[in-house]
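Participant: take a look and give me a structure for this.
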Amino acid sequence: MPRVYFYKLTVDSGAAPCVKNGILSLAICKPTIRATAQVGDLIFGFAASSLYSDNCLIYAARVTQALHEGRYFVDERYASRDDCIYYLKQGRFQRRKDAKFHDKPTDLRHDLGDFPEYLRANVLLSNDFRYFGNAATDMYKARFPTVACAVTELGRGQRVRLEPALRLEFEKMKNWIWMTTPEKVVGRPSNASRPGVCHRTKSCHMV
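Facilitator: This next block holds a predicted model:
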């Protein structure tokens, strides 16, 4: 049975998620989701209060492809994407000089893991998504109160072990979003991209 993940974004700058050419990708940040989510799973990203006070929905996506062992960063098809910020040199990943995100020395380890295994170098792709960005709203709250309550109570990290009622409401919410929003991309990233800005919360562990 497909799983449902949901979490809060503190920054929405085109890094995580990255939306380009009809594909939404999670290549950096949220290493636990990237390591465990599989094709068919649903991911919902809501705004943290520091981003938007109403916890509006930034994006929802169904995973359609999962790449492991750093394949995303060595595949030329993805080289022009803004979140493809690492490249392989003599068996080691390094940050691209023109990368827009994650310029701290600790970021590579957090994103990809330790050399030589790079166990965190997992990337999720979706061509079945809705991205709202700066056009995000909290309209879902009135129709899906169980989801709204769970999002409000969520702290740092993400949830995936959901009680049946909450899971069912998330599935209904996904269908409602797809039905009422035919466009994959509705808005633009809420924040400007800055290399020094951290695009992750302090904790990336499951709640």
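Participant: going forward, measure contacts and count neighbours with C-alpha atoms only.
Facilitator: Noted.
Participant: ok, and the closest non-adjacent residue to residue 16?
Facilitator: Distances taken as C-alpha to C-alpha, 6 or more residues apart in numbering put residue 26 closest to residue 16, at 5.4 Å, once the chain neighbours are dropped.
Participant: quick one: neighbours of the one you found, just the number.
Facilitator: For residue 26, the neighbour count with other C-alpha atoms under 10 Å is 23.
Participant: same question, residue 71
Facilitator: 15.
Participant: and for residue 137?
Facilitator: Residue 137 has 17 nearby residues by other C-alpha under 10 Å.
Participant: cool, the one 3 residues further on as well?
Facilitator: Neighbour count of residue 140, defined by other C-alpha under 10 Å: 15.
Participant: residue contacts, the residue nearest to residue 16?
Facilitator: Residue 26 is in contact with 16, 17, 18, 34, 83, 123, 124, 125, counting by C-alpha atoms under 8 Å, 6 or more residues apart in numbering.
Participant: show me the residues you listed that map onto strands.
Facilitator: Judged by DSSP state E, strands contain the following of the contacts of residue 26: 18, 123, 124, 125.
Participant: out of those, which one sits closest to residue 164?
Facilitator: For the ones in strands among the contacts of residue 26, the residue nearest residue 164 by C-alpha to C-alpha is residue 124; the value is 24.9 Å.
Participant: run this one through as well so I can compare:
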Amino acid sequence: MNRIYGYVITHDTGFAPNPFGEFLTLATCMPVIRRNAKAGSWLVGTGSAVHGLRGKLIYAAKIDEVVSLEDYGRDSRFLPKQPSRNGDDANRQGDNIYFKDEEGDWFQRESDNHDCSHMDHDLSGKNVLVAKKFWYFGSQACDLPEDLQQIVQKGRGYRCTDSPEVIDRLEKWLSTYRPGIGAETLVSGSGSCGPC
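Facilitator: Just a heads-up that it's a prediction; the model follows:
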């Protein structure tokens, strides 16, 4: 069953989710969502009230694939998602930080975002959610329309809906924006965001 998983992004750094490269990925944080979400469902990250962004869309992504953390760590498609201290934000914010050695023990690649104290929490999510089509507004977060405010989570945790009507409204509203990083309005007057 397709669902919308709405949650608050308290720190939007490009790490979780990671919108860089060919895919948007959620490989850390939000372990319950990563354990349970299926392909075809939606991720909706909204801003924090602390930062004055409550009810504003940071990103939305339709999940194409659910990959185990172990497979994500070794799949060649996701090598560009490994963090590197050299290069631009895309390199530094890489979320492909966990891998198993030949004995089956988990290790963590060096990351500016998570250290080993996050490992148990992250690994409990078991999966990485992968989206080919996504809308990432980041610091230019857009107000969600009033009829979509019901998917906005307040505080910790997440809000979930499987209402076909709400999913349809989300998809129609998002279709007025160009997908990708810095999504732009395609239809004049369709939302509160201009070019990001």
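Participant: what does the TM-score come to for these two?
Facilitator: For this chain pair, the superposition-based TM-score is 0.78 by TM-score structural alignment, normalised by the length of structure 2; 170 aligned residues with a C-alpha RMSD of 2.0 Å.
Participant: sorry, back to before: the residue nearest to residue 16 of structure 1 and residue 90 of structure 1, how far apart?
Facilitator: Residue 26 of structure 1 sits 25 Å away from residue 90 of structure 1, taking C-alpha to C-alpha, to the nearest Å as the criterion.
Participant: got it, and residue 34 of structure 1?
Facilitator: Per C-alpha to C-alpha, residue 34 of structure 1 is found 25 Å from residue 90 of structure 1.
Participant: more neighbours: which of those two?
Facilitator: Taking neighbours as other C-alpha under 10 Å, residue 34 of structure 1 and residue 90 compare with residue 34 leading, 22 against 6.
Participant: wait, what's in contact with the more buried one?
Facilitator: Contacts of residue 34 of structure 1 by C-alpha under 8 Å, 6+ apart are 26, 27, 120, 122, 123, 124.
Participant: now tabulate the residues you listed in a markdown table and tack on distance to residue 9 of structure 1.
Facilitator: Compiled in a markdown table, these are given as follows (distance: C-alpha to C-alpha, whole Å):
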| residue | distance to residue 9 of structure 1 |
| --- | --- |
| 26 | 13 |
| 27 | 15 |
| 120 | 20 |
| 122 | 19 |
| 123 | 18 |
| 124 | 17 |
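Participant: which one of these is nearest to residue 150 of structure 1?
Facilitator: Of all the contacts of residue 34 of structure 1, residue 26 has the smallest distance to residue 150 of structure 1: 22.7 Å, by C-alpha to C-alpha.
Participant: show me what residue 119 of structure 2 aligns to in structure 1.
Facilitator: Superposed on structure 1 with TM-score structural alignment, residue 119 of structure 2 falls opposite residue 108.
Participant: surely its match touches residue 95?
Facilitator: Yes. Counting by C-alpha atoms under 8 Å, residue 108 of structure 1 does reach residue 95; the two are 7.4 Å apart.
Participant: show me where structure 2 has strands.
Facilitator: 4-9, 24-26, 42-47, 56-62, 65-68, 98-100, 106-108, 127-131, 134-136, 142-143, 158-161, 180-181.
Participant: superposed on structure 1, where does the first one end up, distance-wise?
Facilitator: To tie it back to what came earlier, the one meant is strand 4-9 of structure 2. Its matched residues in structure 1 lie on average 0.9 Å from strand 4-9 of structure 2 after superposition (mean C-alpha distance after the TM-score superposition for structure 1).
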